[in-house]
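K.L.:
make a model of this:
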Amino acid sequence: MTRFVHLTDLHISHPESGDTMLRTDTPAQVARAVEAIGKLTPAPDFVIASGDLTNIGDAKSYALLQEILAPLSMPVVLALGNHDKRGPFHTAYDTGKGEGPHYHDTVLAGLHVITLDTLLPGRVSGTICDEQFAFLTAALDRAPDLPKIIVAHHPPRIDPGELPWATLDQAISDRLATLLRGRGVLGILSGHVHINSVRMWHGVPLYVSQGLNSTVDLIEREDMRIMEGTGFSLFDLRGSGLTVTFVPLSPNAQELGRLEVARLLSFS
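P.N.:
Below you'll find the predicted structure:
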């Protein structure tokens, strides 16, 4: 079995960054997620963080992010989102890419993980540039026998009526769908919209996690009602296929009772 964790929308801000936009203590929430991941049995083989690593993209916040993630003993795959800034990120992680997009691929625990950079500087919406489509075309051929995971902060467009900033635009989504068709993609991991959802998109599962900042009220249909709520996604790949479990972290759950292991095993 291969196990991995999907984090997204960390929105880390250093206390000295001057960020006045956050409504939650994201460093504490990310630290809580790291602690929870450390308690998982079996331990994950790797962790994916799919963008909005910081809230304003400043150097101090990337340094704080590195500090908070340091206790993780497994590889961590990082993607960028619309709140990130490429220059400070590349400087903090010494990638040598300057202001260029952060795309890469790697093989972890028998999975080929391909990471794209959907950041469109200065915009809430996202895109995939021609340079990355060329990279993706080549990457898909590099490990043809391995199942693939695609990481992209902005999800592809499912419904033409979706908010234009919430997904990649229709043309880019269609281009991506054509490229991924029949290429052994187990799923696309995204964030950005702060909700938990699983959708089938042209035969490829799209997994979106609410992330570690906040969530939204899915019943309220007029305004966007921002709510307390954080968590991460736990994936297990078995011979029968890929499963996902959404793990809530906040609000704090009130215990209503317990069932002992012996009793659980006695049920038929």
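
K.L.:
C-alpha only now, for contacts and for neighbours.
P.N.:
Noted.

K.L.:
list the buried residues for the host helix or strand of residue 243?
P.N.:
Element membership for residue 243 (DSSP states H and E) is strand 241-250. For strand 241-250, the neighbour count (16 or more other Cα atoms under 10 Å) marks 244, 246, 248-249 as buried.

K.L.:
now do the SS call for residue 175.
P.N.:
Under the three-state scheme (DSSP: H, G, I helix; E, B strand; the rest coil), residue 175 adopts helix.

K.L.:
could you do residue 27 as well?
P.N.:
Assignment for residue 27 (three-state DSSP): helix.

K.L.:
how about the strands in the stretch 101-250 of the chain?
P.N.:
104-108, 111-115, 148-151, 185-190, 197-201, 204-208, 215-216, 226-227, 230-238, 241-250 (DSSP state E, counting those that start in this stretch).

K.L.:
will you turn these into CSV that also has distance to residue 31?
P.N.:
Below are these laid out as CSV (distance: least, Cα to Cα, whole Å):
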stretch, distance to residue 31
strand 104-108, 24
strand 111-115, 23
strand 148-151, 22
strand 185-190, 21
strand 197-201, 24
strand 204-208, 21
strand 215-216, 18
strand 226-227, 20
strand 230-238, 12
strand 241-250, 11
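
K.L.:
now do the strand or helix carrying residue 4: which elements does it pack against?
P.N.:
Using DSSP H and E, residue 4 sits in strand 2-7. Strand 2-7 makes packing contacts with strand 46-50, strand 230-238 when contacts are defined by 3 or more Cα pairs under 8 Å, 6 or more residues apart in numbering; DSSP states H and E.

K.L.:
if you set the cut-off to 10 Å instead, what comes out?
P.N.:
Helices and strands touching strand 2-7, by 3 or more Cα pairs under 10 Å, 6 or more residues apart in numbering; DSSP states H and E, are helix 26-39, strand 46-50, strand 76-79, strand 185-190, strand 204-208, strand 230-238, strand 241-250.

K.L.:
nearest to residue 108, out of these?
P.N.:
Using Cα to Cα as the measure, strand 46-50 is the one of those that comes nearest residue 108, at 7.2 Å.

K.L.:
could you check the angle strand 104-108 makes with the closest one?
P.N.:
Relative orientation of strand 46-50 versus strand 104-108 (axes from the mean of the first three to the mean of the last three Cα atoms, to 10 degrees): 150 degrees.

K.L.:
strand 46-50: what's the following helix or strand?
P.N.:
Assigned by DSSP H and E, the successor of strand 46-50 is helix 59-69.

K.L.:
let's compare: structure for the following, please.
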Amino acid sequence: MRAYARLAALTALFAISPGAFAADTFLFAGTGSSGVSQDLVLGLSNGSSVTLTTGQALFTPGTLNQGWWGFDNANFNANDSIYVGALQPDPLDPAYLHRNFFTFSLAGITPGSIISAVLRINDVGVSSGSFPMTYSLFDVTTDSQTLNFNTGVNHSIYDDLGSGKLYAAQVVTKELSGSYAIGLNNAAIADLNAAAGRFFSLGGTLDTPPLVVTEPSALALLGIGLAAASLGRQRRHPLAPTSDQLFQD
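P.N.:
Model (predicted):
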């Protein structure tokens, strides 16, 4: 290979951003299935607060009111892990995506009394992947009992967990540990007040970083173009000497 073409190829290689190579991305994979419940902390208009948990008013005895639904990965009802995100082998393939959910009983809560709300995820377990990533929470229209019988695959429920009213969108910049708090917005507070006395669910989805080649890729394209041009000249004029022949191997 001519040194000129080799230089162009090396330019292309080193100009590709590391961000172009995506890894599997997920959050909260270590929670659930071990009795770790999640909290909904409500601030009330009388100045007090109340903490609800996914361990109250269970739909399935021994299984917390939390879990996940996969786009193409079947779950089972006794699994209350709140895994969310993408799994190997291809984190950008929707078939490997998962969304999680949390259900709380608002029994005893007076309608109109809630003025603030925070979802507190306890013992977040394992988080991995490319940062930053955005974890978002949405309203859930699926019946709470149906939602918590998270067996098999259900595309309608999966879609429900990542669409509708946005309750929160939190950027995660590093590996998580301990307890993780997410403040809910006014839309969530209004829906919580409307659901007082009944069950209330939230759906969670993780936006995985796209497979992008950042600005240095312009140099990569230039290098590839130069390499191609050099090889093209070599094929068209195999006998005609050119100045870059001085740099032959």
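
K.L.:
TM-score of the superposition?
P.N.:
Scored by TM-score structural alignment, normalised by the length of the second structure, the superposition of the two chains gives a TM-score of 0.22; 95 aligned residues with a Cα RMSD of 5.8 Å.

K.L.:
if you count neighbours, what's buried in the longest helix along the second structure?
P.N.:
Taking DSSP state H as the criterion, the second structure has its longest helix at helix 217-236. Within helix 217-236 of the second structure, the residues that count as buried by 16+ other Cα under 10 Å are 217, 219-227, 230, 234.

K.L.:
that older thread, out of the helices and strands packed on strand 2-7 of the first structure, which comes closest to residue 262 of the first structure?
P.N.:
helix 26-39 (22.0 Å).

K.L.:
next, the angle strand 241-250 makes with the closest one.
P.N.:
For helix 26-39 of the first structure against strand 241-250, the angle by the same axes, to 10 degrees is 130 degrees.

K.L.:
now helix 26-39 of the first structure: buried residues?
P.N.:
For helix 26-39 of the first structure, the buried set under the neighbour-count rule, 16+ other Cα under 10 Å, comprises 26-27, 29-34, 37-38.

K.L.:
between these, which sits nearest residue 3 of the first structure?
P.N.:
Nearest to residue 3 of the first structure among those is residue 37, at 11.3 Å by Cα to Cα.

K.L.:
does the closest one really touch residue 231, like I thought?
P.N.:
No. Counting by Cα atoms under 10 Å, residue 37 of the first structure sits too far from residue 231 to count as a contact (11.1 Å).

K.L.:
ok so, going back, turn the helices and strands packed on strand 2-7 of the first structure into JSON lines, columns for distance to residue 262 of the first structure.
P.N.:
Formatted as JSON lines, those follow (distance: least, Cα to Cα, whole Å):
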{"stretch": "helix 26-39", "distance to residue 262 of the first structure": "22"}
{"stretch": "strand 46-50", "distance to residue 262 of the first structure": "32"}
{"stretch": "strand 76-79", "distance to residue 262 of the first structure": "37"}
{"stretch": "strand 185-190", "distance to residue 262 of the first structure": "36"}
{"stretch": "strand 204-208", "distance to residue 262 of the first structure": "34"}
{"stretch": "strand 230-238", "distance to residue 262 of the first structure": "25"}
{"stretch": "strand 241-250", "distance to residue 262 of the first structure": "24"}
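
K.L.:
among these, which is nearest residue 112 of the first structure?
P.N.:
strand 185-190 (9.2 Å).

K.L.:
and that closest one, what does it pack onto?
P.N.:
Counting by 3+ Cα pairs under 10 Å, 6+ apart, strand 185-190 of the first structure packs on strand 2-7, strand 46-50, strand 111-115, strand 148-151, strand 197-201, strand 204-208, strand 241-250.

K.L.:
and with 7 Å instead?
P.N.:
Here strand 185-190 of the first structure touches strand 148-151, strand 204-208, going by 3 or more Cα pairs under 7 Å, 6 or more residues apart in numbering; DSSP states H and E.

K.L.:
go through those and pick out the most buried.
P.N.:
Mean neighbour count (mean count of other Cα atoms under 10 Å) peaks for strand 148-151 among these, with a mean of 23.

K.L.:
and the residue nearest to residue 204 of the first structure when sequence neighbours are not counted, how many residues sit next to it?
P.N.:
Leaving aside its sequence neighbours, residue 204 of the first structure sits nearest to residue 187 (Cα to Cα, 6 or more residues apart in numbering; 5.8 Å). Residues lying near residue 187 of the first structure (other Cα atoms under 10 Å) number 21.

K.L.:
so how far is residue 39 of the first structure from residue 187 of the first structure?
P.N.:
Here residue 187 of the first structure is placed at a distance of 25 Å from residue 39 of the first structure (Cα to Cα, to the nearest Å).

K.L.:
for residue 88 of the first structure, same thing?
P.N.:
Distance from residue 88 of the first structure to residue 39 of the first structure, by Cα to Cα: 32 Å.

K.L.:
follow-up on the earlier one: want to try a markdown table for the helices and strands packed on strand 185-190 of the first structure, with distance to residue 174 of the first structure as columns?
P.N.:
Shown next, in a markdown table, are those (distance: least, Cα to Cα, whole Å):
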| stretch | distance to residue 174 of the first structure |
| --- | --- |
| strand 148-151 | 15 |
| strand 204-208 | 13 |
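
K.L.:
residue 264 of the first structure: which of those strands is closest?
P.N.:
Of all these, strand 204-208 comes closest under Cα to Cα, at 30.2 Å.

K.L.:
for the closest one, packing partners?
P.N.:
strand 185-190, strand 197-201.

K.L.:
most packed of these?
P.N.:
strand 185-190 (a mean of 24).

K.L.:
that strand vs strand 2-7, what angle?
P.N.:
For strand 185-190 of the first structure against strand 2-7, the angle by the same axes, to 10 degrees is 20 degrees.
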